[in-house]
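# structure for this input, please:
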Amino acid sequence: MIGVSDDATLDMLERIGGDVAVVGSMNADYTVVTERLPKPGETVNAGPLTILPGGKSGNQAASAARIGAHVRLFGAVGDDANADFLLGELGKAGVDTANVRHVPGPSGTTVITVDAHGENTIVYSPGSNAHVSVDYIVSSRDALTAASVLGLCLESPMDTVVAAARIAHDAGMTVLVNNSPFVPQLPRELVDAADILLVNEHEMAQMLGVDEPADGDWNGFDWTDARERMAGLGFAHAIVTLGGDGSVILDATGDGDDAGAGVTRVAPVRVEAVDTTGCGDAFMGTVLAGLASGFVLADAARLGSYVAAYAATGYGAQASYGTSSQIRSRFAK
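Okay, here's the model as predicted:
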């Protein structure tokens, strides 16, 4: 297992500076905090409603930009007040939104409930994100392919995601696909154009048709078998996030650090979490920034553990993301 409790990992923040493109979603997150999550049909009391910037793609772009990557975001906002709010917050994070499209109607939104333990439920309404079209992506080809790495999730229409992946792949870019919101079987063309898949442990189990550990302990899981199954689906490289337990890198082309060849465990950074919303996106944004800056996948994931852990100590998604100096200050020995 690769440990992450060393200043050498944090030193990597000083070397972030590559070019990243992200295609996808921006949402206004309507968030309330409750003592516990409501059961079906139940009403519970909550604290004040807050409206925070979110959307998986916007989050990933903001995370990468805050730690120093040069990030262009491609997507769509509506003609409502949330559009100016979302673009303004992304601009504060350092994201280039010059290529974002404006369309009639509402911007994307999510409704989020967070409990006292930092767990959450999320309901997503696409709004303008449904208008991120293939034609728009094709017209943005030159700006998109100026980057070296492309990040994709599935909060945009699937044909648009596939088109963006194909354009990037043909241009020699590294394509990282986050299978979220989860789709059990991805289109073959998307698989062929992707270089790396990012999923959490539950999504991985569904994709591979394997059982999750009954006790929730992934240490005894057969990761070598998972690597082989993932390769059989067409992904030679995959990252499986384990929430507070770190992540696992599955590499069908090389050796890993665990007993199984091609399997590398990345240890977590332990913090007292107050809200896990957007932590996975913070991790992916860091991986995008690391890859664009010339890091190997394992090093990018090691750094991602720190950035995601920092995000868990604050409320909201983008609102909780740290800059390089903030993250170093929080975790340096």
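# please count neighbours and contacts with C-alpha atoms only from this point.
Fine.
# I'd assumed Ala267 was in contact with Ala309.
No: using CA atoms under 8 Å, Ala309 makes no contact with Ala267, being 11.6 Å away.
# okay, the two: which has more neighbours?
Legend: neighbour count by other CA atoms under 10 Å for Ala309 and Ala267, higher for Ala309 (27 against 20).
# now the host helix or strand of the more buried one: buried residues?
Counting by DSSP states H and E, the element that carries Ala309 is helix 297-311. Using 16 or more other CA atoms under 10 Å as the test for burial, helix 297-311 gives 297-311.
# out of these, who's nearest Gly246?
Closest approach to Gly246 among these (CA to CA): Ser305, at 6.7 Å.
# kindly provide the distance from that closest one to Ala261.
According to CA to CA, to the nearest Å, Ser305 stands 22 Å off from Ala261.
# what's the answer for Asp19, then?
Per CA to CA, Asp19 is found 31 Å from Ala261.
# more neighbours, those two?
Asp19 (24 against 17).
# ranges for the strands of the stretch 1-150 of the chain?
19-23, 27-33, 50-54, 70-74, 76-77, 101-102, 108-114, 120-125, 149-152 (DSSP state E, counting those that start in this stretch).
# these: which one's closest to Ser140?
Nearest to Ser140 among the strands of the stretch 1-150 of the chain is strand 70-74 (8.2 Å), distances taken as CA to CA.
# now show me the structure for the sequence below, then we'll compare the two:
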Amino acid sequence: MSTRTPAVTVVGSINLDLIATAERLPTAGETIGGAALSEQPGGKGANQAAAAARLGGSARMIGAVGSDVQGQRMLDALAGAGVDTADVAVLPQPTGTALIVVDRDGENQIVVCPGANSHLALDRVEFGPDETVLCQLEVGLPVALKAARRSKGYFVLNAAPAMDLPAELLERCDLVIVNESEYALIPALAQAKLVAVTYGGDGSAMFEHGRKVAEAPSVSVAVANTVGAGDAFCAAVVLALRSGLDYTQALAVANAVGGDAVGDPSSQPDLAQLGYYVGRTAASADAR
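Sure, this is the predicted structure:
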């Protein structure tokens, strides 16, 4: 593994998360009382950038917030995590908001109101030839496609939320990251050059052109909130691969990071440096 954690540029969403923690998730048309409300910085893009920075990588965020109190709060949270926010646009539209219900087991239901995220433009954004770019689909497929076209270095797509992906985008991806539901909903991923798939409590696996080439078990943890866990996994697996770890090692490290994220109630949890997780997973493998 490289002694220096790589730089990552994240192109993606920035949201205020309004989280209601309830005993269970409501069914259609049902009202549930007794919930506790909290507000947190969130958005898949911001969560991934914050995780990358906390893991020790140099993280740059490309996104959009509103010129409102919430937008400034999101910028302050990113800067506090160590993320470069110089390329975050401040727009007239309201800051994106996610309405989230979390049950006692950490499972969730999410409705996203994109706000400023829907108006993100990359016209003035430059990507270096050696820059690792991580993108998701909460900012829309056209933005992801433009990022893929403009990026000349290692390009990663977290294909969430699931949708049909044009062949041009898939062919450009050096790595696609999805959960098991998204993998099932996007059949074209079976043709992708490299796909990391998460399976919750069953760990994760890596596929080359639809063939499983590596897997790693999950880490047993008490679940507090699953909202930011997948985003922490994304940042970790990208940094681990770019640091020179093989597929199995990278998955194990990302599973450990995701496990710590699941145990934290925040959407942008505090995390240790990447090297800590590398050492931890190596020690765990030796113990087995």
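# do a quick rundown of the helices in the stretch 201-333 of the first structure.
201-208, 223-233, 279-292, 297-311, 324-331 (DSSP state H, counting those that start in this stretch).
# which of those helices sits most buried?
helix 279-292 (a mean of 31; mean count of other CA atoms under 10 Å).
# now it on the second structure. Mean distance?
Helix 279-292 of the first structure, aligned to the second structure and superposed, deviates on average by 1.3 Å (mean CA distance after the TM-score superposition for the first structure).
# can you redo the strands of the stretch 1-150 of the first structure as JSON lines with distance to Asp135 of the first structure?
As requested, these are arranged in JSON lines below (distance: least, CA to CA, whole Å):
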{"stretch": "strand 19-23", "distance to Asp135 of the first structure": "13"}
{"stretch": "strand 27-33", "distance to Asp135 of the first structure": "22"}
{"stretch": "strand 50-54", "distance to Asp135 of the first structure": "25"}
{"stretch": "strand 70-74", "distance to Asp135 of the first structure": "12"}
{"stretch": "strand 76-77", "distance to Asp135 of the first structure": "13"}
{"stretch": "strand 101-102", "distance to Asp135 of the first structure": "12"}
{"stretch": "strand 108-114", "distance to Asp135 of the first structure": "20"}
{"stretch": "strand 120-125", "distance to Asp135 of the first structure": "22"}
{"stretch": "strand 149-152", "distance to Asp135 of the first structure": "17"}
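# so which of those is nearest Asp245 of the first structure?
Closest approach to Asp245 of the first structure among the strands of the stretch 1-150 of the first structure (CA to CA): strand 120-125, 17.5 Å.
# quick one: that closest one aligns where in the second structure?
Taking TM-score structural alignment as the measure, the second structure aligns residues 108-113 with strand 120-125 of the first structure.
# ok now the matching stretch, how far from the chain's centre?
Between the centre of stretch 108-113 of the second structure and the centre of its chain there are 15 Å (CA atoms, centre = their mean, to the nearest Å).
# mean distance of it to its aligned residues in the first structure, please.
Mean for stretch 108-113 of the second structure is 0.6 Å (mean CA distance after the TM-score superposition for the first structure).
# report the buried residues of that stretch.
108, 113.
# same question, stretch 269-278 of the first structure
Residues of stretch 269-278 of the first structure classed as buried by neighbour count (16+ other CA under 10 Å): 269, 273-278.
# redo these as JSON lines? Include distance to Ser320 of the first structure.
JSON lines is the format used below for those (distance: CA to CA, whole Å):
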{"residue": "Val269", "distance to Ser320 of the first structure": "16"}
{"residue": "Ala273", "distance to Ser320 of the first structure": "11"}
{"residue": "Val274", "distance to Ser320 of the first structure": "10"}
{"residue": "Asp275", "distance to Ser320 of the first structure": "9"}
{"residue": "Thr276", "distance to Ser320 of the first structure": "10"}
{"residue": "Thr277", "distance to Ser320 of the first structure": "9"}
{"residue": "Gly278", "distance to Ser320 of the first structure": "8"}
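# out of these, which comes closest to Val162 of the first structure?
Nearest to Val162 of the first structure out of these is Gly278 (CA to CA; 23.7 Å).
# what residue of the second structure matches up with that closest one?
So, by TM-score structural alignment, Gly278 of the first structure is matched to Gly228.
# this completes my enquiry, with thanks.
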